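Participant: The sequence and its predicted three-dimensional model are supplied below.
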Amino acid sequence: VLKEKQEQELEKIAELSKEDAKNILLDKLKDDLVHESAVMIRSYEHQLEEEKDRMTQRILSTAIGKASSDFVSDATVSVVQLPNDEMKGRIIGREGRNIRTIEQLTGVDVIIDDTPEAVVLSCFDGVKREIARSALEKLVNDGRIHPTKIEEAIKKATKEVDKGIKEAGEHALFELGITGVHPEVTKVLGSLKFRTSYGQNVLTHSIEVGHLAATLAAEIGADVKLAKRSGLFHDIGKVLTHETETSHGLLGAEFLRKFGEKDLVANGAESHHHEVEFKCIESVLVQAADAISASRPGARRETLSTYIKRLEELEAIATSFEGVESSYAIQAGREMRIIINPAIISDDKTTILARDVAKKIEENMQYPGQIKVTVVRETRSVEYAK
């Protein structure tokens, strides 16, 4: 009874009921708790942000340290050493027939200048340049240089380069410990040895991305094997882009699925330039590893890739016409040399074809100066004396 009287007296003095006082106190406590909680949350968020940055730096530095490798930015020229300067005249041949045959069969510019005891081969396509280099070295060592011998040397060099491409693909798989790969995928992977992206060798870049992606996966507990495999194959579409306008990422993913690679492996190729959504964390790691490898100072050269793309566009325009067997952009893109099938295109039509190609180049491309279009029609008659 006394307690009730005291409570009633307090309510009169405070002009508040017991229930109202309780609510005011609870509201005050609630406000204090919300404020303290907000302060604590902000503090924890700040700590987490700092910890996240530290962990990210540690993971990336660990990955980069483990996958450190030397890069040499590939140029678009190869040099063939000669035993003496007299050999230059034999390479040129009577009225330039030898040098003309080499250039027509390989699509490579053969540059013979004042450089002592050396011939320079220039071409944006690494495979063509390597075939020409190997063939020319064989001819120089043999000493007999004439059109028939040149054809034989180029055929032999082509077989050797094809074998080297296969071995390069197998070596890349062995280095990363990847098995169960279709032979066609191995072959295309090896072809990346002769491709560059902004001056960076694509096969070396792909191997590094495989190492980086695997290390990143190990650091965060993701699938190391999937990240490594997806990283190695992420740029495989760059070999296949000559025949189509599809991006190398999408083209590579389609190619990988066709030859039995899992969907998540193909996703690493198609998503590393954000063209398709990431399907797994490993694809995100491939994209991060690709960015790390490409952004390292000195790894890439922007202007070289732009130049190569222009030459590829020139060749694609020429080969889009019926009857064209092959086309080569030479003289740094200032001349197009087109080899045609004589059974399809007559002598009279060669002039029309040259004009049509030149017109299409004018309509579809921007370039300084002018581009010379040369159409070559060669008829051969072969008979054997028995």
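Facilitator: Received the coordinates, thanks. Numbers count the residues shown, from 1 in each chain.
Participant: From here on, just use CA atoms for contacts and neighbour counts.
Facilitator: OK.
Participant: so where do the strands sit in this structure?
Facilitator: 77-81, 109-111, 118-122, 196-197, 200-201, 324-330, 335-340, 372-376 (DSSP state E).
Participant: what's the neighbour count on the closest residue to Glu261 other than its chain neighbours?
Facilitator: Leaving aside its sequence neighbours, Glu261 sits nearest to Val181 (C-alpha to C-alpha, 6 or more residues apart in numbering; 7.9 Å). Neighbours of Val181 under the rule other C-alpha atoms under 10 Å: 15.
Participant: next up, a second structure to put side by side with the first:
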Amino acid sequence: MELWVSVLLGLVIGIVIAAGIVFWAWRTLLIPQQHRLDALRQKVDEEKSKVDRMQREAEAKLREAEAKLRDANLLVREELQRERERLEQEYRDRREELLRWERRLSQREEQIDRRISQIEQREQTLKQEEQRIQAMRAEIEELHRKAQQELERIAELTPEQARQIILARVEEELQSEIARRIYEAEEQIKREAEERAKKIIATAMQRCAVEVASEMTVTTVSLPSEEMKGRIIGREGRNIRTFELLTGVDLIVDDTPEAVVISCFDPIRRETARLALEMLIADGRIHPARIEEVVEKARQEMEQRILQAGQEAARAAGVDNLPEGLLKLLGRLKFRTSYGQNVLDHSVEVAHLAGMMADELKVNSKIARRAGLLHDIGKALDHHMEGSHIEIGIDVLRRYGEPEEVIHAVAAHHGDIQPQTVEAVLVLIADALSASRPGARRESFEAYIRRLEQLESIAKSFPGVDKAYVIQAGREVRVIVKPDQVDDVMAAKLAKDIATRIQTETQFPGQIKVTVIREVRAVEYAR
């Protein structure tokens, strides 16, 4: 019994041990493996669900693509249908247009055929007319030959002599006809332009008023006392010699009470010397070193005055953006005169006149004013350079880059070249107006007499002139012609020829009027 109990107990203990071992093996080995299997199964399920989802999305996109493809095919078919309809309509339009052109061409061909038939008929008519004309020409030539032979027999002239007579007569008739037409054209132009020209010029002159300045070649400087003359002369004349050497003037110390005279043809040097002398007199220290210092200071002040004068002139004329070099040249014109007229004042006056006339005519007034102000710029250098003031002025303006319109107006303001622009004509007119108005200019009595005699001699040199008189201070030449040699038509041509020759052979400020007078007197006595 105990044996069975022991065996049973051992069996139970073995079973318990085996169960513990199995439990331990199950917990240690089988449970993790089960977990891994569950995880793998879960991943497989997830992957399967992803695949299913991707499959569904792919199927949806496929269906969507198929729908879009169907829509695109439908749109393409509709577009193709519309394009086909458009091409068919265009084809029908082109066909109708071609049919219209075909009908027009057929009509044009019919017209051309009719025109050709008409031309052929006319050619035939012309041929007949040409044959008739040739026959008439031959008949006329025969008559002309017989008439010429008869004339030669009657007049006893050779063909060359008769030709010369006929040519002379034709030339005379042509001259008369040309003179008549020139007279008629000039009269018509005068009638049309006189009223407007008077209005424009009168308006410009009324709006412009400047002073008249007369310059000389000497300047008088007042002294505070007679003692100052000796100090100016200096010991053995060293002060006056130094002063004259540095300034380039002649200093005249004579018996004039409390005054000395500065003489020089160059107004700038004369003005510089005047400034220097006044500075020396005010300072009281007069010796060679001080004279040299004061003269240099006067030159610098003179340069500033020249630049200031140019700036003021440009501002007064309404011209801007002038280079400093041109402003200095303009300022030098303040000390230059022409027939007693100050050239800078004259230039400003010309700029005003040209600008106002340009405004009246609605043309470029800026170019007119600029050219009017700069038209005599060459006179600032004509004492130092070769050539006329026009040539010098053109070179200076080109060097400073002035516009070609301004340069052309400057070149044409004395009529040396033909004006090509309205502004150039206005500058020429303004220059003549400024120079010819009463009191603007003066000249020596001898030169004045020589100019009048030259004008009279030019007028009397033409054939048919009986007498010639210069009146109105040389502004008008009145020519009395012989009525039996010059008719009314030839009088106009004679006036033009005299004016042209005066303009070519003489120099004069302003303009000269030429008046030709033809008078016929019939006298009879009653007895």
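Facilitator: All right, it came through fine. All values derive from a computational prediction rather than experimental measurement.
Participant: Aligned to the residue nearest to Glu261 of the first structure, what sits in the second structure?
Facilitator: For Val181 of the first structure, the aligned position in the second structure is occupied by Leu322, per TM-score structural alignment.
Participant: that older thread, out of the strands of the first structure, which gets nearest to Thr246 of the first structure?
Facilitator: strand 196-197 (16.8 Å; C-alpha to C-alpha).
Participant: average offset between that closest one and the second structure?
Facilitator: Strand 196-197 of the first structure, aligned to the second structure and superposed, deviates on average by 1.2 Å (mean C-alpha distance after the TM-score superposition for the first structure).
Participant: In the second structure, which residue range corresponds to that strand?
Facilitator: Against the second structure, strand 196-197 of the first structure falls on residues 337-338 (TM-score structural alignment).
Participant: how far is that stretch from where the chain is centred?
Facilitator: Relative to its parent chain, stretch 337-338 of the second structure has a centroid offset of 29 Å by C-alpha atoms, centre = their mean, to the nearest Å.
Participant: Stretch 192-212 of the first structure now?
Facilitator: The answer for stretch 192-212 of the first structure is 7 Å, by C-alpha atoms, centre = their mean.
Participant: For Ala172 of the first structure, see how far away the residue nearest to Glu261 of the first structure is.
Facilitator: 12 Å (C-alpha to C-alpha, to the nearest Å).
Participant: check contacts around the corresponding residue of the first structure for Thr203 of the second structure.
Facilitator: Correspondence of Thr203 of the second structure to the first structure, assessed by TM-score structural alignment: Thr62. Going by C-alpha atoms under 8 Å, 6 or more residues apart in numbering, Thr62 of the first structure touches Thr215.
Participant: So what's the residue count around Gln188 of the second structure?
Facilitator: Applying other C-alpha under 10 Å, we find 12 residues neighbouring Gln188 of the second structure.
Participant: Sorry, wrong one. I was asking about Gly230 of the second structure.
Facilitator: Quick note: Gly230 of the second structure (other C-alpha under 10 Å) scores 13 neighbours.
Participant: mind checking how far it is from Gln128 of the second structure?
Facilitator: From Gly230 of the second structure over to Gln128 of the second structure the distance is 114 Å, taken as C-alpha to C-alpha.
Participant: now swap in Ile417 of the second structure and tell me
Facilitator: Plainly put, Ile417 of the second structure is 58 Å away from Gln128 of the second structure if you go by C-alpha to C-alpha.
Participant: And for Ile233 of the second structure?
Facilitator: Distance of Ile233 of the second structure to Gln128 of the second structure, given as C-alpha to C-alpha: 110 Å.
Participant: Likewise for Ala58 of the second structure?
Facilitator: Distance check for Ala58 of the second structure against Gln128 of the second structure: by C-alpha to C-alpha, it reads 100 Å.
Participant: Check Ser214 of the second structure too.
Facilitator: 85 Å.
Participant: do Lys362 of the second structure as well
Facilitator: Here Lys362 of the second structure is placed at a distance of 62 Å from Gln128 of the second structure (C-alpha to C-alpha).
Participant: So between those two, which is more surrounded?
Facilitator: Shown here are Lys362 of the second structure and Gln128; by other C-alpha under 10 Å, Gln128 has more neighbours (12 against 9).
Participant: Alignment lookup: that one to the first structure.
Facilitator: In the first structure, no residue is matched to Gln128 of the second structure (TM-score structural alignment).
Participant: And for Gly248 of the second structure?
Facilitator: By TM-score structural alignment, Gly248 of the second structure lines up with Gly107 in the first structure.
Participant: That match - nearest residue in space that isn't next to it in sequence?
Facilitator: Gly107 of the first structure sits nearest to Tyr328 (C-alpha to C-alpha, 6+ apart), 5.0 Å away.
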